[in-house]
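Enquirer: sequence-free structure coming up:
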């Protein structure tokens, strides 16, 4: 026996000795799979990490839409291989184009990906794909393989350990890669096959799976092209299309095979375009007003009444707990976050740095040049995305709230060059002007019926979308790259 095989055997025996399952029947295939996790443990881990997902992304505040998605999801569940589990379907409040699942029955879809869907069948296809990952226990298999070979990953590094949000932990460390970039070609194809089967069994059109892949493949190509022009990394969805194009022969075969599960014979399944668009009418598009609006290199927050300006070309990322920005060369980064104080706790900016951020030795202390707000700034050695190193840290007091600004670079030499820019960003913080308050209002999807002579070019001229409005309108209406509108057709516009 090879030494590698011997080590793996010892690991598995140790796991079994600890009360973990070594193998289990796959609910879909019936075959024995490597499994170091019982179904009870699978459910418990999903339940434990669900609040962390909600904390990370936020739940979209639309009970009617949440109920609609849950209703579609539960309909699919009844026809699945693991209908015994209790499933939770959640629409996340993020513009990211994504959907994913935790083991144990927790399935998530973003309002961002829903903006690109054009029918209930397409929504069901995305949910069915993620349901397929759960029923086939792909997450559990990923976990088991990683545990057996002691592999893992770290999802993210933030600047100050004391402010860290516990998003990953054991399960998320291992599953994070799969959630973000897919489970691999074979597992993704199996999830497509299962999703198509569940569509057919629920009287939806299985071909919607291929339609979704085509739509999101177009979105991926557009996003990659746009990201290259903007000097940033593309943000694309891992799931139903990343591992294969819509013309993939095997994909066509597994979807076609699902037709045998249809309840209405050879007749087309349900599409339900109008009912889906009705639910989508009024849904937020892009950034949420509650979390702040990114427009170019500026950031506006209506609720907190402030604006910030970053250098041109920097990529802004807005999460519930922090606003971050990274340079085009990815060698410099900034992060802005609220610092929580106890009720009636009054601290100076410097006291916040020492007692709340728990910074050690401070160098080059002073006020932020050009800032009209109470503040304190210094160079301190902290944990950054580039490792532990010197970084610019500033604290600003504004309207009974405390904001911490962190600026870091790959090298100390680069910090010297970039430090004035970090300070300039901090100094740009100010209350919204009347014009900026208009920009701080979020965008929403509006469903309208177009006239005979309406074109995407005409719609784009009236659109508040700042960049590539015509192409984006074509994308969200499945008319990319050069499709045109028909008189009386219901389409999505942004207002």
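Expert: That came through, no problem. Bear in mind the structure is a predicted one, so any value in this text is a computation, not a measurement.

Enquirer: for the rest of this, base every contact and every neighbour count on C-alpha atoms.
Expert: OK.

Enquirer: out of everything not next to it in sequence, what's closest to the residue nearest to the spatial centre of the chain?
Expert: Nearest to the geometric centre of the chain sits residue 96, at 4.5 Å (Cα atoms, centre = their mean). Distance criterion Cα to Cα, 6 or more residues apart in numbering; nearest residue to residue 96, sequence neighbours excluded, is residue 112 at 5.0 Å.

Enquirer: please compare the first structure with the one that follows:
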């Protein structure tokens, strides 16, 4: 990730990476009837948009490309067709694309293109849960939510521009623009509630268990708690376009109860697990892999190990990490810098805040030229490093809340950076899901020990299989394991 980077941006970026679906917690849950698009809003195009093929290609590329899993894709297509027949617009056509990404995500284009990541399929435990996600995305399309958001956004931009340029009042124009961001975010959250309510209704009408929606959102919330490392999902963002997951769970649970008691409709668990057996899990080795506290990138031929207590995640542009209480954070990324450019210059050019000149140190670590430095902010203290491995330059940043200098842990982390030998790179295999049938004597603990998990294997086994802490496995029932 090239470009200048500030202490503020560093902290905001790490918070964003840990954020779950979030909302303004002070507002009340609005009913679908409260959603209104201003009459003065400029009108945008309808369901079919020019350039949709280009949007599709960009989206697929940004999520790692299309993932080939014929059985899983067949299931997604059949579920979608069943949901559409039960929807308010049964004549509309949809196409589902499975994305090669470990993140848990699903979204839709107004044209009817639906997208589901393999990370989402790995988290779901039965067909009704995936059907709930698809029903939610179909609702966005049938309710024309993207068009409504575009109209409101265009109107907000128009008002701000008129005030700033035509009326020559840039201050008021900026205030209106800032207010419009909150308005648009709240509007988007209201749409999410409406899509949730509509999705549960269609889910039940299609014959699926309507409580599949709440089960999946519960699993999502537990997954986010695993990421934070402290058992709690991340704090909400006032400008988040999605409500807090806990709010959504309450909403879809109420909607399902209005339809009937648990047990109504099918979940098709066995069919679902059979369809995802062998599904890739976690990072693609070509994009780098997290193994506990280690990060390995066969393509770049590098590896490092983070200090104790840090949990790390490999994102598209950087490796990010945090301790459970959030008082220490780290970032590793690659920066664009020519081989003849000084490493101190690279650090200063990619860090907006003040660097303590007396702290700058030129070193050789593992045979690689390295420059380290200290930067102190109002609330955080940062240690920075620029390291040149061959012709590639990397940054390593560690932050500690308050005035505490994270230097001891930072140095251990930086000194752990090492090259990966070709033999080791070739031996790294992607993890995948294996569906196993519990035998007498199998337990949560014995299954967890068979898991190749980045951390907290028992908790991950429970979440992946929709089990609460203290639950037991049942002989004869199928379960998901993460294996190599």
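Expert: Received the coordinates, thanks. Note that the coordinates shown come from a computational prediction; the quantities given were computed from them, not determined experimentally.

Enquirer: just to revisit the earlier point, for the residue nearest to residue 96 of structure 1, what are its contacts?
Expert: When contacts are counted by Cα atoms under 8 Å, 6 or more residues apart in numbering, residue 112 of structure 1 touches 94, 95, 96, 97, 98, 285, 286.

Enquirer: contacts only, for the fourth one.
Expert: With contacts defined as Cα under 8 Å, 6+ apart, residue 97 of structure 1 is in contact with 110, 111, 112, 113, 114, 235, 236, 237.

Enquirer: check the second one too.
Expert: Taking Cα under 8 Å, 6+ apart as the definition of contact, the neighbours of residue 95 of structure 1 are 110, 111, 112, 113, 285, 286, 287, 288.

Enquirer: take the contacts of residue 112 of structure 1 and write them to CSV, including distance to residue 151 of structure 1 and secondary structure.
Expert: CSV is the format used below for these (distance: Cα to Cα, whole Å; DSSP: H, G, I helix; E, B strand; the rest coil):
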residue, distance to residue 151 of structure 1, secondary structure
94, 30, coil
95, 31, coil
96, 27, coil
97, 28, coil
98, 25, coil
285, 38, strand
286, 35, coil
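
Enquirer: so which of those persist in structure 2?
Expert: Contacts conserved in structure 2 for the contacts of residue 112 of structure 1, using both residues aligned by TM-score structural alignment, their matches' Cα atoms under 8 Å: 94, 95, 96, 97, 98, 285, 286.

Enquirer: roughly how far apart are the fourth one and residue 373 of structure 1?
Expert: Right, residue 97 of structure 1. 37 Å (Cα to Cα, to the nearest Å).

Enquirer: out of the contacts of residue 112 of structure 1, which is nearest to residue 252 of structure 1?
Expert: Proximity of the contacts of residue 112 of structure 1 to residue 252 of structure 1 was ranked by Cα to Cα; the top entry is residue 98 with 22.6 Å.

Enquirer: residue in structure 2 matching the residue nearest to the centre of structure 1?
Expert: In structure 2, the residue paired with residue 96 of structure 1 is residue 103, using TM-score structural alignment.

Enquirer: make sure its match is actually in contact with residue 120.
Expert: Yes: between residue 103 of structure 2 and residue 120 there is a contact under Cα atoms under 8 Å: 7.0 Å.

Enquirer: which strand or helix spans the residue nearest to residue 96 of structure 1?
Expert: Using DSSP states H and E, residue 112 of structure 1 maps to helix 111-114.

Enquirer: one step back: now render the kept ones among the contacts of residue 112 of structure 1 as a markdown table, adding distance to residue 414 of structure 1.
Expert: As requested, these are arranged in a markdown table below (distance: Cα to Cα, whole Å):
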| residue | distance to residue 414 of structure 1 |
| --- | --- |
| 94 | 33 |
| 95 | 33 |
| 96 | 31 |
| 97 | 34 |
| 98 | 35 |
| 285 | 37 |
| 286 | 33 |
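
Enquirer: sweet, I'm off.
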